[in-house]
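>>> Output the structure for:
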Amino acid sequence: MKELQINEEIREKEVRLVDDKGGQIGLVDIDRALDMAFEKKLDLVNVAPSAKPPVCRIMDYGKYRYELIKKEKEAKKKQRVINVKELRLTPNIESHDLNTKANRAIDFLKSGDRVKVVVRFRGREMGHTDIGKEVLEEFVNLISEYGAVDKKPKMEGRNMVMFLSAKEQN
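Here you go, the predicted structure:
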């Protein structure tokens, strides 16, 4: 949270003043603005320092900061950290092993994580990347109820990589 200039910290000669109820007062000398804030037992806060002239508002700064912090905490609570889980396959994977990996991917997708599926090619398998693509297509068919392809399969060195993300549940 950025700190705003309050009361005597404001160094401008003239400011555009907004009262505590939100009404525009207009261009006011800084001393008069400080007096008005002091009379109401509130603070003069520079809410738009980059404006010409700067915009100042009469408000209870402590209460304002408290509400901002409260809003930030509330926004943080609603955030969801998305992790990327990785599953490694081989081009000649057996169907039972593929089903097991698919179930694992479904668990990851249900918990809201993204899944990175990697088919690793070794030696002569590099000549048959089409088999790896077929494995990935079969994998997508197994998890299609829970997830969708985010990034299509593509070769990165000796690996074919694909990303999956969870489908929106209604």
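>>> For the rest of this, base every contact and every neighbour count on C-alpha atoms.
Fine.
>>> Kindly provide the distance from the closest residue to E14 other than its chain neighbours to K63.
By the measure of C-alpha to C-alpha, 6 or more residues apart in numbering, the closest residue to E14 outside its immediate chain neighbours is D29, 4.6 Å from it. The gap separating D29 from K63 is 25 Å, by C-alpha to C-alpha, to the nearest Å.
>>> neighbour count winner among these two?
Comparing D29 with K63 by neighbour count (other C-alpha atoms under 10 Å), the higher total belongs to D29, at 14 against 10.
>>> Which positions within the longest strand anywhere in the chain qualify as buried?
Under DSSP state E, the strand in the chain containing the largest number of residues is strand 147-156. Neighbour-count burial for strand 147-156 flags 147-149, 153 (criterion: 16 or more other C-alpha atoms under 10 Å).
>>> Also stretch 107-117?
Those would be 108-110, 112-117, for stretch 107-117 by 16+ other C-alpha under 10 Å.
>>> Show me how far the helix or strand hosting R65 is from its chain's centre.
Assessed by DSSP states H and E, R65 sits inside helix 61-78. From the chain centre to the centre of helix 61-78 is a distance of 18 Å (C-alpha atoms, centre = their mean, to the nearest Å).
>>> Same list (the buried residues of strand 147-156) but as JSON lines, adding distance to F38.
Below are these laid out as JSON lines (distance: C-alpha to C-alpha, whole Å):
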{"residue": "G147", "distance to F38": "60"}
{"residue": "A148", "distance to F38": "60"}
{"residue": "V149", "distance to F38": "61"}
{"residue": "P153", "distance to F38": "66"}
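>>> for comparison, sequence B:
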Amino acid sequence: MEFKCRHLTEFLVQGHKVKATIIFIGRMMVHQDIGRKLMDEILEKLTVVGKIEQPPKMEGRYLTVMLIPDKKKIDDYKKSLEKAKTDTVKSETAKTDTVNA
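Next up, the predicted model:
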């Protein structure tokens, strides 16, 4: 799931709409609540850079949701990534300085 969410996040950051689908096979239809929990986890991770265009709904055996990119959230996300990158670079240089001293 992490792999899929990471790719969906990249698509949203690039400005594309995203449709997430969970397919229920066989006896999974009896346990739709598990699929809903999984969809909630996906939405929690993706609402960092997007917003829900169409809420989750069942279409036969498919549970789908549509997300669109949110410019403000994307800008905040990019800034947090840059900050995290500079923090790791600073901590790595501090470690090498203490080792060399």
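>>> Quick TM-score on the pair, please.
TM-score for the superposed chains, counting by TM-score structural alignment, normalised by the length of structure 2: 0.68, backed by 73 aligned residues with a C-alpha RMSD of 1.1 Å.
>>> quick revisit: the helix holding R65 of structure 1 maps to which residues in structure 2?
The counterpart of helix 61-78 of structure 1 in structure 2, using TM-score structural alignment, is absent.
>>> on that earlier part again, relative to structure 2, what is the average displacement of whichever helix or strand comes after the longest strand of structure 1?
Using DSSP H and E, the helix or strand that follows strand 147-156 of structure 1 in sequence is strand 159-166. Once fitted to structure 2, strand 159-166 of structure 1 is off its aligned match by 0.6 Å on average (mean C-alpha distance after the TM-score superposition for structure 1).
>>> any idea which of the buried residues of stretch 107-117 of structure 1 is the one closest to I69 of structure 1?
Nearest to I69 of structure 1 among the buried residues of stretch 107-117 of structure 1: G112, at 27.6 Å, using C-alpha to C-alpha.
>>> Would you mind measuring from that closest one to V84 of structure 1?
Applying C-alpha to C-alpha to G112 of structure 1 and V84 of structure 1 gives a distance of 10 Å.
>>> Please pull up the equivalent of A102 of structure 1 in structure 2.
So, by TM-score structural alignment, A102 of structure 1 is matched to C5.
>>> now for the longest helix seen in structure 2, which elements pack on it?
The longest helix of structure 2 (DSSP state H) is helix 71-100. Applying 3 or more C-alpha pairs under 8 Å, 6 or more residues apart in numbering; DSSP states H and E, we find helix 71-100 of structure 2 packed against no helix or strand.
>>> how big is the angle separating that helix from strand 50-59?
120 degrees (axes from the mean of the first three to the mean of the last three C-alpha atoms, to 10 degrees).
>>> list the buried ones in helix 71-100 of structure 2?
Buried, per 16+ other C-alpha under 10 Å, within helix 71-100 of structure 2: 73-74.
>>> which stretches of structure 1 form strands?
5-6, 14-18, 24-29, 43-48, 55-59, 84-89, 114-120, 147-156, 159-166.
>>> Would you format these as JSON lines with distance to K77 of structure 1 included?
Listed next are the strands of structure 1 as JSON lines, based on distance: least, C-alpha to C-alpha, whole Å:
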{"stretch": "strand 5-6", "distance to K77 of structure 1": "29"}
{"stretch": "strand 14-18", "distance to K77 of structure 1": "33"}
{"stretch": "strand 24-29", "distance to K77 of structure 1": "36"}
{"stretch": "strand 43-48", "distance to K77 of structure 1": "27"}
{"stretch": "strand 55-59", "distance to K77 of structure 1": "28"}
{"stretch": "strand 84-89", "distance to K77 of structure 1": "20"}
{"stretch": "strand 114-120", "distance to K77 of structure 1": "20"}
{"stretch": "strand 147-156", "distance to K77 of structure 1": "25"}
{"stretch": "strand 159-166", "distance to K77 of structure 1": "21"}
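>>> Tell me the residue in structure 2 aligned with T129 of structure 1.
Checking TM-score structural alignment: T129 of structure 1 goes with Q32.
>>> Thanks a lot, catch you later.
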